[in-house]
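Engineer: Sequence unavailable; structure follows:
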């Protein structure tokens, strides 16, 4: 109970307010949300615990920069693809059971990844992880909408942000320590006890109102077409310029496949009885603009998490543990902004100033990170990371809140998963593009520094051949173990490459500012999803009764004329 007492103190605005708009006490809400929070923590922890050790993992598995990128992209790809599927299932089936299923899928795949012996094995396990992660991301937001009204949801959204920040801070630290102490494989097992606890807590504390059964159909064709379009796009972004030329037959076939699959997907969705992504959602200006803003948020969140960790190890020579400590400023910004904005939104009922401010901070943070070098003072880099983290914290959860506030309550699952889908898709494409840009830039810079590399190798004497063979293998280097003469070259090269990759984030961040600036400033509703559905049904019943009474009244007031009467003969 001490954990509940702590959480209760974090979301309390005044001591006089003891119940939410829906009539539940804060303790009841937190008990219901505790399993969701722990499930989200499991998902984030399993992802972030390997972030700082990923350079070591890829090095041990003889992988290259493309493998490094795909280990991350595979998870984001399947998360993006599966998110709208989970969201649609949430509108059709038992949400509690679906959430527990997502946890089970995620953890089993995570455990299997611990036995990986090749980059391909690891990538496959990470892809299955994404299937579970998509469910956890979408369903947690949908279930929260079942329990809490949009007006009250701000402060609880802050709790989700805090849990994400905790996992993002603790994950890299724990991952670095585990890697340095027991080896990187143990990183994949650390989430299992938390997952078991989450399953038990969800079963005991989450009690959702029974929903009437109805005949449903799954849009299998839509799932296949969406998967095909997204997969082809990410494969093209990741491999173009390396495995084949940007302008080549492979490019034409892949981009053509993306266009054909997308067009067919739209046609199928327009005709499907239960579409995977109801295209009618895009008639809602709030949903459309929130989707555009979410793309930039996804790129910032996932891109920064991946490449700042790589910057610390490859450009500043940090160990996995040190890299985890060095990325704390970004997570600190996310934590402070997420909780603070959530509390202010609930207290004053105004959300737009915080979302706009967050989008502006995304632009500032991403632009500043394009200027970092291997010798940039760490205090300066920390400030840049804090600004970017604060921008993510103010926009990520609140964009979901804004969409849920204006969406038809019967489509909450599809709308919530839609925003989450495009955020994951943005992250997938962003990481792929930034990874491809980094790999190309590093290759060019190493080519320019050939003479410096030859001189550095020549100074190593008997060790020169061994280091030359290792560098020519194409695997991701472990910069912290290099001799000083080589280390300074690779730190400079990777710093320039990583700062160059952040250039691709800036235009998307600017698009995010434009999108949120035009979001309709709709006041937050004080009813949760269940109450909104009940109110809609009550309104419909009232209208039906009123119309029936009007018809009856007219019938009684106006006797039928002779021409209106019918006889048996007629």
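Structural biologist: Happy to help now that I have it. Source: prediction; values computed, not measured.
Engineer: Could you use CA atoms for every contact and neighbour count after this?
Structural biologist: OK.
Engineer: And the contacts of stretch 280-294?
Structural biologist: The contact list for stretch 280-294, computed with CA atoms under 8 Å, 6 or more residues apart in numbering, reads 395-396, 399-400, 402-403, 406-407, 415, 418-420, 422-423, 426, 509, 511-513, 515-516, 518-520.
Engineer: Which strands or helices does the helix or strand in which residue 234 is found pack on?
Structural biologist: For residue 234, the host element (DSSP states H and E) is helix 220-239. Counting by 3 or more CA pairs under 8 Å, 6 or more residues apart in numbering; DSSP states H and E, the packing neighbours recorded for helix 220-239 are helix 65-90, helix 249-271, helix 412-448.
Engineer: One more to weigh against that first structure:
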């Protein structure tokens, strides 16, 4: 292994970067696919295992633990070395996958999905942080764009792939197929990735910060899952979750301000670039995934396509995401500048929301796909840019914490976006059609309505969805105004990077322990 001259940033052996990167991308694919891969398989799973009233938790449990542990893994990587943390995370993910495939009840499947999410959250954070270690910010922009493309494509493609596997094999193979691919990723990273040891410093684990942040994240995740669905927004349960989340976040801020080694160092937010990157990440997660959820529902409710076809119609969004991430990554690599990409992302996403707000029952599929492609372009322009921006202005000692914070804020935005947009859609349906539980009406139920009632419902749903997109426009414009203040700091070798310590030894006795 060689060191980058003068940068203090390690470089993977130049004969092995493709193998290391391939292992990281396979792990990224698995972790992000599993956020939504069971969506289309849930009816089949419920029919097999029973527990129909619990089936939504199969997805929620994974997202909850995935989000809650993200900051923890980033800090652990800073303290103990990212390679070790990555290997621990992938082992947890694979154990969880095997147990999910073998589950014989809905309760056990939910518990094992939570375990799987603990590994998946660690994988995603560790991968982006490892890339930040391997490459300086300018060169890393190119590789981060590939990783972000995998992240975005797998997030969008999960429901489609899950449906195909369930139809042609069994829902259990959704989890079993993780095993051979995960072993490949584990082997490639364990054998070929060598990073410097973590700095020799006494680790003082921020237990208070970990517990408070995980509990607050759980409250937010439950809020996003229950509000407007299982419980009305005015119910004591939802009001209690909101109050609890606020109190827990306030307590966490107090604890973090006093912790010797906080899980998320609040001093990072003194840097305007880091703060803006997190604002853009939050809003991008909020609007993009929220829109994706309800456009897919619109396609089924109004146009009458099947869930699998709705997944296929998301491909234009995926294409836009791929184009934007790849092109922006290449431009950042060649120019060393990322300043305008977050603002461009918010502007293009706002344009997409304006266009999506015009959808009606008469809108053709070609028009809808065109609007989704524009939304994908908007999302792709900021996906890896905010990670690169945060890493570029962060000392190497805090690289993992900075990376995990951006990932965490994006996931929080995703959770809250789906919940709040769902409440707006429900409110719109209740106001126009008298349906107090609008989105609990399934596409199958709509298709069986008498023609006049079906047409009335489709009109009501279309109008209610317009309210969702109109709500997102001002949020995007505020984020655009914030993004315009992003400083033009050239991508350069890591600042405050001390000389890299000696690489980790590779004795045979440690080969079986991450």
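Structural biologist: Structure received. From a predicted model like this one, the values you see are computed outputs, not experimental measurements.
Engineer: care to give me the TM-score?
Structural biologist: Once the chains are laid over each other, their TM-score by TM-score structural alignment, normalised by the length of the second structure reads 0.84; 492 aligned residues with a CA RMSD of 3.5 Å.
Engineer: re earlier: report the mean distance between the helix holding residue 234 of the first structure and its aligned residues in the second structure.
Structural biologist: When the second structure is superposed, helix 220-239 of the first structure averages 2.5 Å from its matched positions, counting by mean CA distance after the TM-score superposition for the first structure.
Engineer: same check, this time on stretch 253-270 of the first structure
Structural biologist: Mean for stretch 253-270 of the first structure is 2.2 Å (mean CA distance after the TM-score superposition for the first structure).
Engineer: buried residues in that stretch?
Structural biologist: Buried residues in stretch 253-270 of the first structure, counting neighbours by 16 or more other CA atoms under 10 Å, are found at 254, 255, 257, 258, 261, 262, 264, 265, 266, 268, 269.
Engineer: circling back: got the angle between the helix holding residue 234 of the first structure and helix 249-271?
Structural biologist: With axes from the mean of the first three to the mean of the last three CA atoms, to 10 degrees applied, the angle from helix 220-239 of the first structure to helix 249-271 works out at 150 degrees.
Engineer: Buried members of the contacts of stretch 280-294 of the first structure into ChimeraX, please.
Structural biologist: Applying 16+ other CA under 10 Å to the contacts of stretch 280-294 of the first structure, the buried members can be selected in ChimeraX as follows:
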select :395,396,399,400,402,403,406,407,415,418,419,420,422,423,426,509,511,512,513,515,516,519
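Engineer: Just the ones of the contacts of stretch 280-294 of the first structure in strands?
Structural biologist: Among these, no member is found in strands (DSSP state E).
Engineer: Looking at the contacts of stretch 280-294 of the first structure, which are in helices?
Structural biologist: Per DSSP state H, helices hold the following members of the contacts of stretch 280-294 of the first structure: 395-396, 399-400, 402-403, 406, 415, 418-420, 422-423, 426, 509, 511-513, 515-516.
Engineer: Map residue 387 of the second structure across to the first structure for me.
Structural biologist: Under the alignment (TM-score structural alignment), residue 387 of the second structure pairs with residue 400 of the first structure.
Engineer: Any chance you could spot the residue sitting in the middle of the first structure?
Structural biologist: residue 424 (4.7 Å; CA atoms, centre = their mean).
Engineer: between the helices and strands packed on helix 220-239 of the first structure, which gets nearest to residue 157 of the first structure?
Structural biologist: helix 412-448 (13.5 Å; CA to CA).
Engineer: centre of the chain versus the closest one, how much separation?
Structural biologist: 12 Å (CA atoms, centre = their mean, to the nearest Å).
Engineer: Likewise for stretch 518-530 of the first structure?
Structural biologist: That offset, for stretch 518-530 of the first structure, works out to 22 Å (CA atoms, centre = their mean).
Engineer: List the buried residues in that stretch.
Structural biologist: Using 16+ other CA under 10 Å as the test for burial, stretch 518-530 of the first structure gives 519, 524, 525, 526, 527, 528, 529, 530.
Engineer: So the match of residue 387 of the second structure sits against residue 419, correct?
Structural biologist: Yes: contact criterion CA atoms under 8 Å: residue 400 of the first structure and residue 419 qualify, at 6.6 Å.
Engineer: Residue 162 of the first structure: which of the helices and strands packed on helix 220-239 of the first structure is closest?
Structural biologist: helix 412-448 (18.0 Å).
Engineer: Residue 31 of the second structure -> the first structure?
Structural biologist: Aligned partner of residue 31 of the second structure by TM-score structural alignment: residue 43.
Engineer: measure that match to residue 162 of the first structure for me?
Structural biologist: 14 Å (CA to CA, to the nearest Å).
Engineer: Between the two, which has more neighbouring residues?
Structural biologist: More neighbours surround residue 43 than the other of residue 43 of the first structure and residue 162, with 28 against 23 (other CA atoms under 10 Å).
Engineer: Break down the first structure into its strands, ranges please.
Structural biologist: Taking DSSP E as the criterion, the first structure carries no strands.
Engineer: rewinding a little: the match of residue 387 of the second structure: what's it in contact with?
Structural biologist: With CA under 8 Å, 6+ apart, residue 400 of the first structure has these contacts: 141, 290, 416, 419, 420.
Engineer: Next one: the aligned residue in the second structure for the third one from residue 278 of the second structure, what distance?
Structural biologist: By that I understand residue 416 of the first structure. Taking TM-score structural alignment, the alignment pairs residue 416 of the first structure with residue 403 from the second structure. According to CA to CA, residue 403 of the second structure stands 10 Å off from residue 278 of the second structure.
Engineer: With neighbour numbers in mind, choose between those two.
Structural biologist: Each of residue 403 of the second structure and residue 278 has its neighbours counted (other CA under 10 Å); residue 403 has more, 29 against 24.
Engineer: residues touching residue 506 of the first structure, list them.
Structural biologist: 363, 366, 367.
Engineer: Looking for the alignment partner of the last one in the second structure.
Structural biologist: What that stands for is residue 367 of the first structure. Using TM-score structural alignment, residue 367 of the first structure lines up with residue 354 in the second structure.
Engineer: if I pick that match, what's in contact with it?
Structural biologist: 469, 470, 473.
Engineer: between those residues, which is closest to residue 332 of the second structure?
Structural biologist: Closest to residue 332 of the second structure, out of all of the contacts of residue 354 of the second structure and judged by CA to CA, is residue 473, at 27.4 Å.
Engineer: and residue 345 of the second structure, what does it touch?
Structural biologist: 377, 378, 379, 380, 381, 382.
Engineer: JSON lines for the residues you listed, including distance to residue 106 of the second structure?
Structural biologist: Output for the contacts of residue 345 of the second structure, formatted as JSON lines (distance: CA to CA, whole Å):
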{"residue": "377", "distance to residue 106 of the second structure": "38"}
{"residue": "378", "distance to residue 106 of the second structure": "38"}
{"residue": "379", "distance to residue 106 of the second structure": "35"}
{"residue": "380", "distance to residue 106 of the second structure": "36"}
{"residue": "381", "distance to residue 106 of the second structure": "39"}
{"residue": "382", "distance to residue 106 of the second structure": "37"}
